[in-house]
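*Asks:* attaching a predicted model along with its sequence, questions to come.
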Amino acid sequence: MSAPLADRMRPQTLDEVVGQRHLIGKGAVLRRIVESGQIPNMIFYGPSGIGKTTVARIIAQSAGKQLFKLNGTTASTADIKDIVAQTNTLGGLGGILLYLDEIQYLNKKQQQTLLEFIENGSITLISSTTENPYFYVYNAILSRSTVFEFQPVTPEDVAAAVKRAFTFLEGERGVKLDIEEGVIEHICLSCGGDVRKSLNAVELCVLSAGEGPEGSVRVTLDDAKAISQRSAMRYDRDADEHYDILSAFQKSIRGSDPDAAVHYLARLLTAGDLLSPCRRMLVTAAEDIGLAYPQAIAIVKACVDAALQLGLPEARIPLTEAVILLATAPKSNSAIMAIDAAMSDIKKGGVGEIPAYLKDGHYAGAQKMGRAKGYVYPHVKKNHWYDQQYLPDPIKDKKYYAFGDNKTEQAAFQYWQAVKGGERKE
């Protein structure tokens, strides 16, 4: 069985790698490091299919060291020790470079074993991971490595790889390809920045192609669409992409951009994730709209309940209504600012004894202990308010809530200014 197309035409130099110009373009930092000949310990982080393994292999091959390769899904502690043992052989005199793919799958003990040999200089490590290394890689290894983040490849850059792949297959199979207009563009747009995925689509298009004019092989747009459908979006409910989309979703609502908010909602729903946007919208209604439009959370809750009862695809309708409502509503974060300030004070010890007249007086003996004595019931006073101290003495002058500058909170501010601004009303 032949190797995948992505392996058969894998780039051999940095100039042949598609994308990642911010790292390996002329004058870019990673390229300068490689050209210096002094290879540090490095971690390549980013989604699959964008060149991490390819770049690591090119660097390893140019390093002048004995190269070993391991995969975190199958490597054992014994495998690591066997490689380190090669430092005492003739081949290891120039140094050993270990390329470790998917380092996040090594357990803590394995990573600690690896650390020992990184620290004493026995090996140079180049590792790659699709997961955020700051969550999954042992801190001591992180502190001794430089992390380089790889980005999804743009459709424009993918186009070069797709065209080269069709040309490669023409030569490999000895046929003339008749490629329908729009095929290359569709593959580039549908691969979601994953070069490997785009090359797999190219190979499948050729394998499934029918006869074309004058003995050629016809690659149609319909075939390309069938092969690459629903492949454009990266999404994993337990990985960075999930939280990045949710973060962009809430920030778009907070920023009052309904178009962006609907876009990110669509990405979540297209991935079949119904619960995450529901929860995030309820949080956003309280955190970012808050008292500027207090009814928002009740409306969003109704939309969320309707969506959960309907299920997808109909759930998209009430959720979109809720998202647009939130994005176009006035904004206030006065409530969250108030509670966060109060909790911060409490954690710092800003508590104090509750005034005796505020304590519970509904039990035998409470009066003898001075509980609830002197409390004034505000509802018997004018405007249902009486000027008395509610905070403990040590923090009696603390102010946690500041009225927002929106219409609703300003109306409340004006009301209480009129009530509290005069003399005490008996």
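*Replies:* In hand now; what should we look at?
*Asks:* okay, CA-based contacts and neighbour counts for the rest of this
*Replies:* Noted.
*Asks:* need the longest helix for the chain.
*Replies:* helix 155-173 (DSSP state H).
*Asks:* I'd like the next helix or strand past that helix.
*Replies:* As assigned by DSSP states H and E, the chain's next helix or strand after helix 155-173 is strand 177-179.
*Asks:* list the helices and strands that next one packs on?
*Replies:* strand 217-219 (3 or more Cα pairs under 8 Å, 6 or more residues apart in numbering; DSSP states H and E).
*Asks:* packing partners for the strand it packs on?
*Replies:* Using 3+ Cα pairs under 8 Å, 6+ apart: strand 217-219 touches strand 177-179, helix 195-207, strand 210-211.
*Asks:* winner for burial among these?
*Replies:* With neighbours defined as mean count of other Cα atoms under 10 Å, the helices and strands packed on strand 217-219 peak in mean count at helix 195-207, which reaches a mean of 22.
*Asks:* okay, pairing it with this:
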Amino acid sequence: MEPDLFTAAAEDRQEKDPSSSPLAVRMRPRTLDEVVGQQHLLRQGSPLRRLVGEGSGPAGPSSVLLWGPPGTGKTTLAYVVSKATDKRFVELSAITAGVKEVRSVIDGARRASGGYGKETVLFLDEIHRFSKAQQDSLLPAVENRWVTLIAATTENPYFSVISPLLSRSLLLTLESLTDDDVRDLLRRALAEERGLGGAVTLPGDTESHLLRVAGGDARRALTALEASAGAAIDKGEKEISLATLEETVDRAAVAYDRDGDQHYDVASALIKSIRGSDVDAALHYLARMIDAGEDPRFIARRLMISASEDIGLADPAALPLAVAAAQAVAMIGFPEAALTLSHATIALALAPKSNAATLAIGAALEDVKKGVAGQVPAHLRDGHYKGAAKLGHAQGYVYPHDVPGGIAAQRYLPDGVEDRRYYTPTRYGAEARYADVVEKVRERLRGEGS
């Protein structure tokens, strides 16, 4: 099996007839300088630059792990490395390939190297789909430098890639493309001859919607552009209208601007719908944010805030659930992160509500800002230093664990605020238990009751 022969044939066809390839392939960068985004990896002297032979430093490891969301350029970078280093480029997907296919490529790489001195770049997409045994099969080729392995994953490699391979590889983390990055790519694709060569134009409203459709995914953006451009040309139009784009990608333009008022309006509506326990409204606004390409981490942060601000001790499990959702979102990204965000949104919307924790810290902060603070009572001060006893610090402090019930009758609040009551629990959900407990505790602290 020689997959590189098919790759070479495809490249030869593209050079002879560029229009035979998809726009995303035609616009694939040919050098690192043409890559959009990922500037943190492309600076002069970076490991990636050294890998392609730029600069005077060592080339570094012969194995690279590219970790990032879909459409951020993992395949592109592997292709550019092969071109810049004049190496054969062989691409496999862990979804369809197995150990047999990997060994075939490695055997072909050894023959090519020994037969005509041509080294090989093996790009293995979605390496996290390989089992431990399958990943183990790559180690000899990496250690002996039979191939330059460039493996891509959308999952955290510390969890999904075996330690021996991880330790032998240069790990590069790719970031989601910004709207400016994708906009630059779209405009180049519209103008350059290898792209659409000026056949159509893209007005501002259509471009804005296309950016939302893309959601930071360059491949998705170029695919949608190519399809809508073809539809516009078929209609005899020189401009891709918003209606044509919507028809092509089968999505309605959502009234949502990630950088404008709509961004905050929809986010506000999501939180207020959760606060109001309207699960259907909450899901509607969540869907609008997802469809508009909102950063899932932004949504997850809002849900964590809501868990404390609007639910609090009425359901103490709400905050851990929201935190777990945020961690999952950071690890998996879209599209699967939509399921996690839906899970958390539904749970928060249907949870009992209490803003008692919010009001409590607000009242305490208001006193502090007004200067209503007072000195820390002497018996609560630190007594772990020489001379503390002479100052009366920590003297008379009653250790709560030494008294029945674990609550000692002593004062904790400083002078001037000793009668303040910041926390007023509700009777909703689990907080009803705290409402029963808090007054009994306060009585015991004052020495009232048994």
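*Replies:* Good, I have the coordinates. For clarity, every value in this text was computed on a predicted model and none was experimentally measured.
*Asks:* TM-score for the pair, please.
*Replies:* Overlay of the two chains. TM-score (TM-score structural alignment, normalised by the length of structure 1): 0.57; 313 aligned residues with a Cα RMSD of 5.1 Å.
*Asks:* I'd like to know which of the helices and strands packed on strand 217-219 of structure 1 is closest to residue 23 of structure 1.
*Replies:* Evaluated over those, closeness to residue 23 of structure 1 peaks at helix 195-207, with 16.7 Å, by Cα to Cα.
*Asks:* what stretch of structure 2 does that closest one fall on?
*Replies:* Using TM-score structural alignment, helix 195-207 of structure 1 corresponds to residues 218-230 of structure 2.
*Asks:* following the chain past the one helix or strand residue 265 of structure 1 maps to, name the next helix or strand.
*Replies:* Using DSSP H and E, the element containing residue 265 of structure 1 is helix 258-270. Next in sequence after helix 258-270 of structure 1, counting helices and strands by DSSP H and E, comes helix 275-284.
*Asks:* where exactly do the strands run in structure 2?
*Replies:* With DSSP state E as the criterion, structure 2 has strands at 63-67, 88-93, 120-125, 148-153, 170-173.
*Asks:* what packs against the last one?
*Replies:* Judged by 3+ Cα pairs under 8 Å, 6+ apart, strand 170-173 of structure 2 is in contact with strand 63-67.
*Asks:* flag every buried residue along the strand it packs on.
*Replies:* Across strand 63-67 of structure 2, burial judged by 16 or more other Cα atoms under 10 Å covers 63-67.
*Asks:* report the contact partners of residue 71 of structure 1.
*Replies:* Residues near residue 71 of structure 1 by Cα atoms under 8 Å, 6 or more residues apart in numbering: 100-103.
*Asks:* cutoff 7 Å now
*Replies:* Residues counted as contacts of residue 71 of structure 1 (Cα atoms under 7 Å, 6 or more residues apart in numbering) are 100-102.
*Asks:* show me what it aligns to in structure 2.
*Replies:* Correspondence of residue 71 of structure 1 to structure 2, assessed by TM-score structural alignment: residue 93.
*Asks:* over to residue 223 of structure 1?
*Replies:* Mapped onto structure 2 by TM-score structural alignment, residue 223 of structure 1 lines up with residue 244.
*Asks:* count residues in the vicinity of that match, would you?
*Replies:* A total of 20 residues lie near residue 244 of structure 2 under the criterion other Cα atoms under 10 Å.
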